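**Q** got a predicted structure here, sequence first:
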Amino acid sequence: MASETQPLIGTQSTSSPLTRSRFRTQLACGAVLVTEIFERIAMYGAIGNLVMFLNKTPYNWTSYNSVNALFMFTAVTYMTAIIGGWIADSYLGKCRTILLFFLIYIGGYVFLPLLYPYPDPKFEPSQPPGWCAGSGNSSGWDTDHMDAWDEKCSWAVYLSLGIIALGSAGVKANFAPFGADQVRQEGTIAMRVFFNWFYWCVNVGALVALGLLAYVQQEISFFWGFLAPNVCLVIAVLVFTLGLPVYIKKPAGGSIISNIVRIVYDACRVRHQHWRRTVVTSDLDNANDLETLLNPINDAPSTCLDHAKVRFGGSFHDNMVDDVKALGKILCVFAAMIPYWTVYFQMETTFLIQGLHMRLDFNGTQGHRNITDEHPVITEFKMAVAWLSLFDVFFLIFLIPLFDRLIYPRLDRVGLTPSLRTRIAVGMVFSIASVCTAGSIERYRLDTYWRNGTENIYWQKIGGTFYRAADVSILYQIPQYALIGISEVFASIAGLELAYVHAPRSMQGLIMGLFWLCQGVGSLVGTATMVSFRGLWFFDWDHGDINCRVTCECHLDYYFFFLGGLQLVGLVLFVIIVKVLDIGRASPYSSQRASLPPGRSTGRRRVEVSQQ
């Protein structure tokens, strides 16, 4: 028998398995992160210029219908993520669910190049392709009160976007938690590292899509700009498939939603029985006996759901009931973040529309003021409108490693690690600053356009379509994109981490789906507010031109300030909710961080993730 000072496993036998285990973990994480990069290239390749694609020739959708199409796409993508999470938790497991929805994803994406089947960059079609042109009658400058379903090829656009949204949703709900499963045994620090680098890879994909593909779409052809992301999506599936031998795959745990329903029903049933017992004993003469009956000294349900526990007369073990209680807490926090997502999605919608009506070139000449005059063609180099989103991406790509490798480790060492709820609240503050900055820029843009009460038009041609812009450089938008990028470093990453860390293990897919669902609700709130202000701040004239025909009637600036106020209310509610529910506290991080790639042990005792 080995002595107490002798290792239970010899050094020769420990080095090889441990090395192999770390190597497999690194391979698994690497496959997940590379897959995420290519998948995000595909996604941002579809949505980065979607508003401009629909707003320009040959489709000529109104501005607000173009924006709402993206809002609806985003809403469906995020809201149907709960379906993917439910399927993974209850039936297929995360890995097989991801593969299934990848196939749906590809099936929807093949439609996009068909919406613009014109590979020749010199050919500028005046009408959409014949296979879908049977619907819609959008044409000319005077299309008023145009409903979304009356736009050209609306059925084909919404069908393709709907299939893509469903496929993307199933992947989105499971991909981040699947990647985190690969490093969960390494403890909380390794998971924070993973989520930081996962989000970093998301933005690397966005950088390629918005930096390269957006320019191809705008200046060459949307056919090639949509075909290239198709290829990237296929590569993503291949890379993910190659990693199958090294992944940690957790099986499905049964029907989660049905268990939740049964627990809620059982709690209501037992509580009703207790209430009836209270009524029966109401005629007792001895008040002390009644008090003893209703409030046992030893134990009593602290919440309604506790009635479903076996020890209180229910049918379920404590852990199952506590998981459902944790779900309710997390949902309250997610709901408080909805205004943040409403502001966040302006980056891909109203910010883009604002940029289309600002000067894109750096040395252009002032255009004519009369529409009957010949439009001056600006020949100088023009930046792609979607490139403005790159300022958000650049800040993220720079700040995420800075926080992960420098700022957070130093805070850890001095015991000042910011909690998840603190990071989210700080992100909300920056989002308010972003949208208020956008409102100020829009006020300046409108004043420039309507100087002295007359139109001062700066005509510019973008992708074959003329836009009436103000002579204000699009570079003025940099601060609002930078501020929303900083907000992501805090709120988005911390929200993603909170969704995983505080999720009961039996509900990780479901809760991650609910996290994305609340983002979808935020997108729908954006749609609802735009529809509500239609006819007040937004009009149908000239394809929804945000300049309007009459001075000071259109007010995108008011809309931005309204969103700032909405986010301020959301911030207050968020602070109250996390304080009352006592949720969002970060698990204490060790002073020694995992500064190695995800999956590398810190050399300290592994710490299990808090299931608060």
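**A** Everything's here; your move.
**Q** contacts, neighbours, all on C-alpha from now
**A** Will do.
**Q** number of nearby residues for Cys153?
**A** Neighbour count for Cys153, taken as other Cα atoms under 10 Å: 24.
**Q** meant to ask about Thr349
**A** By other Cα under 10 Å, the residues close to Thr349 number 26.
**Q** which residues sit in contact with it?
**A** Applying Cα atoms under 8 Å, 6 or more residues apart in numbering to Thr349 gives the contacts 51, 67, 70-71.
**Q** and it, how far from Met72?
**A** Using Cα to Cα, to the nearest Å, Thr349 is found at 11 Å from Met72.
**Q** so Ile235 sits right up against Phe38, yeah?
**A** Yes - Ile235 lies in contact with Phe38 (Cα atoms under 8 Å); the separation is 6.9 Å.
**Q** who's more crowded, those two?
**A** Per other Cα under 10 Å, whichever of Ile235 and Phe38 has more neighbours is Phe38, with 27 against 16.
**Q** now do the helices in the stretch 301-450 of the chain.
**A** With DSSP state H, counting those that start in this stretch, the ranges of helices along the stretch 301-450 of the chain come out as 318-336, 338-344, 350-356, 389-402, 408-413, 420-449.
**Q** just say helix, strand or coil for Ala470.
**A** What DSSP: H, G, I helix; E, B strand; the rest coil gives for Ala470 is strand.
**Q** comparing the helices of the stretch 301-450 of the chain, which stretch has the densest surroundings?
**A** Highest mean neighbour count among the helices of the stretch 301-450 of the chain (mean count of other Cα atoms under 10 Å): helix 338-344, with a mean of 26.
**Q** packing partners for it?
**A** If contacts are counted by 3 or more Cα pairs under 8 Å, 6 or more residues apart in numbering; DSSP states H and E, helix 338-344 sits against helix 420-449, helix 508-532, helix 556-581.
**Q** then this one, side by side with the first:
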Amino acid sequence: MPGNIDDAAAGIKHDPSIAVAPDFKHEEQGEYPTEEELHTLRRVADTIPWRVYTLAFVELVERFSYYGSTVVFTNFIQQPLPKGSKTGAGFKDGQSGALNKGQQASTGIGTFNQFWVYLMPLFGAYVADKYLGRYKTICYALGIAIVGHIIMVVSATPAVIVHPNNSLGCFLIGIIIMGVGTGAFKPNISPLIAEQLHVTKLVVRDRPDGERVIIDPTVTQSRVYHYFYLFINIGALVGQVGMVYAEKYVGFWLSFLLPTCLLCVCPLVVWYCRDKYVMAPPQGSVLGKAVGLFLLANKGHWSLNPVKTYKRLYDGTFWEDVKPSHIEPSRRPAWMTFDDQWVDEVARGFAACSVFCWIPLYWLTYNQLNNNLTSQAAVMKLNGLPNDVLSNLDPFALIILIPLCDLVFWPFLRKMKIRFTPIKKITMGFYTGAAAMIWAAVVQAYIYKKSICGTGAAGVLPASLGGDGETMCPPVDINVWAQTGAYILIAISEILASITTLEYAFSKAPKNMRSLVMSFNLFMSAISAALGEAFVTLSADPLLVWNYGTMAVLAFIGGTCFWFQYRGLDKEEDHLNMLFAASRKTIASWSITCALQARPWPFGG
């Protein structure tokens, strides 16, 4: 592996002026680099402890269970139970199904599941920060998720599946309980992984071969998150491929049972390694005080005149005016028990969160994978493939592309002196997602053009064409692999947008707000799912071309607005990478150094 991931993760490589004085040392980790060393020494990642891989394995298995189950949701809800079947299996030439509720119902329930699973991280982060800590929250979350999976297995058993309404009720209870567990798991697993890393500051070390290098924690974090995402997609790929064939040739009960059994392994792994993990105790949730401080800061900054509002919000006093040192003790709220430095940390946390506010428009494009693109495949020429197997092109492409980016593409850009910063990556993620939706829209247009049912390609064969009211329209003569481009483009967009936001959420947030910022990042998927509900009416013939086209336009607009709003952060990237890794003691040292050298403090105030 290369020493660097990308220049965005390279700390203060291009701005040695913000280096801490050479005599400032970590007592345990080593020396800070001098200005000369920042110019000349190579940056490398620290070694990754083996305990990180145990947590990555838990994530892999949890994603196997989640995606292995959800990949069959569309067919389970939308398609009818095959004649004479009590399992829902369609076998080679048939279509698997169970509840026969239609495409809009499957899209609506799938979108609700997406919303619920990514709403719950706010709850999981709060519980971890205030009561249990990340490790214990993960343990409880796994137990809750297992209960939800068991209930879904019951909904697909032969005795229940033949009663669609009963099966649907049981299924919905299962996904709600599973969502609580999954949502509490997600905001805590990735910060817990990153907290297992040894080095938290830039330090200089001598290698066994004599080379003197800079150990950069942001390079290490970037590498960990790239391969963390790789583990996620290995689990998703194996789970999805295996479960669609279990659904196709055995039945839905098996496609829900196998993920449940595998998920039961996770508590055993985390229990066995419990004494090996670095576990920070709960320090109390910052959510209440942070929201109170934010609301207090907004007072006096709003006006009916939008121009005045904008000027007041960006006049540099937003956070400065609510620092305790600027408020008389008699006028301070009862909850204001913190110092000015804590206000600075909250400001940085909100700054990191604000970057994610455009992300829901990106997730609208990704969410098409789990419902509409699966339904699109069902009306194409499958040649014996399950219609929901094509969605596995996304994790399969990611398994190939993530190492290629890490080992080939990012080093090439560095060699060409092209700085592909997080803001640029996320912007390109939007545009690539938009391109995927354009591809899907073109495929859908050709489906309508070639289907004998025209714009009703997914419906019942009309009586005018010999239909009996039950026979579905025949598949169109377009090979299902025509969807490949859409899935690969989505995979590329995930590397650019999704992985980068994970890194950004951890690296740019203060230590006491990491779970909160990570949960806010995940909550953007819930917002996207809620927005997706507004487009459910487009998720059926004859409006599917409009559906994909609308998603493409929204992603393009979102990416453009994101770039114009946050392009200025590119200039501060080096400052941010160094500053967010700092402890209070280090920040104080930097502020003194900045004052002595007459340099601006990166966050004002």
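**A** The structure has been received and is ready for your questions. Just so you know, these numbers come straight off a predicted model, no measurement behind them.
**Q** TM-score them against each other, please.
**A** Once superposed, chain against chain, the TM-score is 0.73 (TM-score structural alignment, normalised by the length of structure 2); 478 aligned residues with a Cα RMSD of 3.2 Å.
**Q** quick one on the thing from earlier: reformat the helices and strands packed on helix 338-344 of structure 1 as TSV; add distance to Asn196 of structure 1.
**A** Listed next are those as TSV, based on distance: least, Cα to Cα, whole Å:
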stretch	distance to Asn196 of structure 1
helix 420-449	13
helix 508-532	17
helix 556-581	23
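**Q** I'd like to know which of the ones you listed lies nearest to Trp61 of structure 1.
**A** Among those, helix 508-532 comes nearest to Trp61 of structure 1, with 15.7 Å by Cα to Cα.
**Q** could you point out which element follows that closest one?
**A** Using DSSP states H and E, the next helix or strand after helix 508-532 of structure 1 towards the C-terminus is helix 541-544.
**Q** which strands and helices sit next to that next one?
**A** Under the contact definition 3+ Cα pairs under 8 Å, 6+ apart, helix 541-544 of structure 1 sits against helix 63-79.
**Q** which residues in structure 2 does the helix it packs on align to?
**A** In the comparison with structure 2, helix 63-79 of structure 1 aligns to the range 103-119 (TM-score structural alignment).
**Q** how close does the matching stretch sit to structure 1?
**A** Overlaying structure 1 shows stretch 103-119 of structure 2 at a mean distance of 0.7 Å from the equivalent residues (mean Cα distance after the TM-score superposition for structure 1).
**Q** residues touching that stretch, excluding its own?
**A** Under Cα under 8 Å, 6+ apart, the answer for stretch 103-119 of structure 2 is 73-75, 77-78, 175-176, 179-180, 182-183, 367, 370-372, 375, 522-530, 532-533, 536-537, 539-540.
**Q** now the strands: where do they sit in structure 2?
**A** Using DSSP state E, the strands of structure 2 run over 25-26, 30-31, 42-44, 203-206, 212-215.
**Q** which of those sits most buried?
**A** The highest average neighbour count among the strands of structure 2, using mean count of other Cα under 10 Å, belongs to strand 212-215 at a mean of 22.
**Q** and it, what other elements does it pack with?
**A** strand 42-44, strand 203-206.
**Q** so which of these comes closest to Ala595 of structure 2?
**A** For Ala595 of structure 2, the closest of those is strand 203-206, at 23.4 Å, according to Cα to Cα.
**Q** what range does the closest one cover in structure 1?
**A** Going by TM-score structural alignment: strand 203-206 of structure 2 matches no residues.
**Q** which helices and strands does that strand pack with?
**A** strand 30-31, strand 212-215.
**Q** now do 10 Å
**A** strand 30-31, strand 42-44, strand 212-215 (3 or more Cα pairs under 10 Å, 6 or more residues apart in numbering; DSSP states H and E).
**Q** out of those, which is closest to Thr260 of structure 2?
**A** strand 42-44 (39.7 Å).
**Q** off-centre distance for the closest one?
**A** Computed by Cα atoms, centre = their mean, to the nearest Å, the separation of strand 42-44 of structure 2 from the middle of its chain amounts to 28 Å.
**Q** repeat that for stretch 459-472 of structure 1.
**A** How far stretch 459-472 of structure 1 lies from its chain's middle: 30 Å, per Cα atoms, centre = their mean.
**Q** and that stretch, how far apart are its ends?
**A** For stretch 459-472 of structure 1, the end-to-end distance is 12 Å (Cα to Cα).
**Q** what residues sit buried inside it?
**A** 459-464, 466-472 (16 or more other Cα atoms under 10 Å).
**Q** ok, now which ones touch the residue positioned nearest the centre of structure 2?
**A** What sits nearest the mean C-alpha location of structure 2, by Cα atoms, centre = their mean, is Ser498, with 5.2 Å. Taking Cα atoms under 10 Å, 6 or more residues apart in numbering, we find Ser498 of structure 2 in contact with 229, 359, 362-363, 425-426, 429, 491-492, 504, 521.
**Q** before we move on, the earlier item: out of the helices and strands packed on helix 338-344 of structure 1, the one nearest Thr19 of structure 1 is which?
**A** helix 508-532 (29.0 Å).
**Q** and that closest one, how far out from the chain middle?
**A** Using Cα atoms, centre = their mean, the mean C-alpha position of helix 508-532 of structure 1 is found 9 Å from that of the whole chain.
**Q** with stretch 382-393 of structure 2 instead?
**A** Its chain's C-alpha centre and that of stretch 382-393 of structure 2 lie 24 Å apart, by Cα atoms, centre = their mean.
**Q** likewise stretch 15-22 of structure 1?
**A** The chain centroid and the centroid of stretch 15-22 of structure 1 are separated by 36 Å, computed with Cα atoms, centre = their mean.
**Q** next: stretch 393-411 of structure 1.
**A** Remark: stretch 393-411 of structure 1 is offset 20 Å from the chain centroid, using Cα atoms, centre = their mean.
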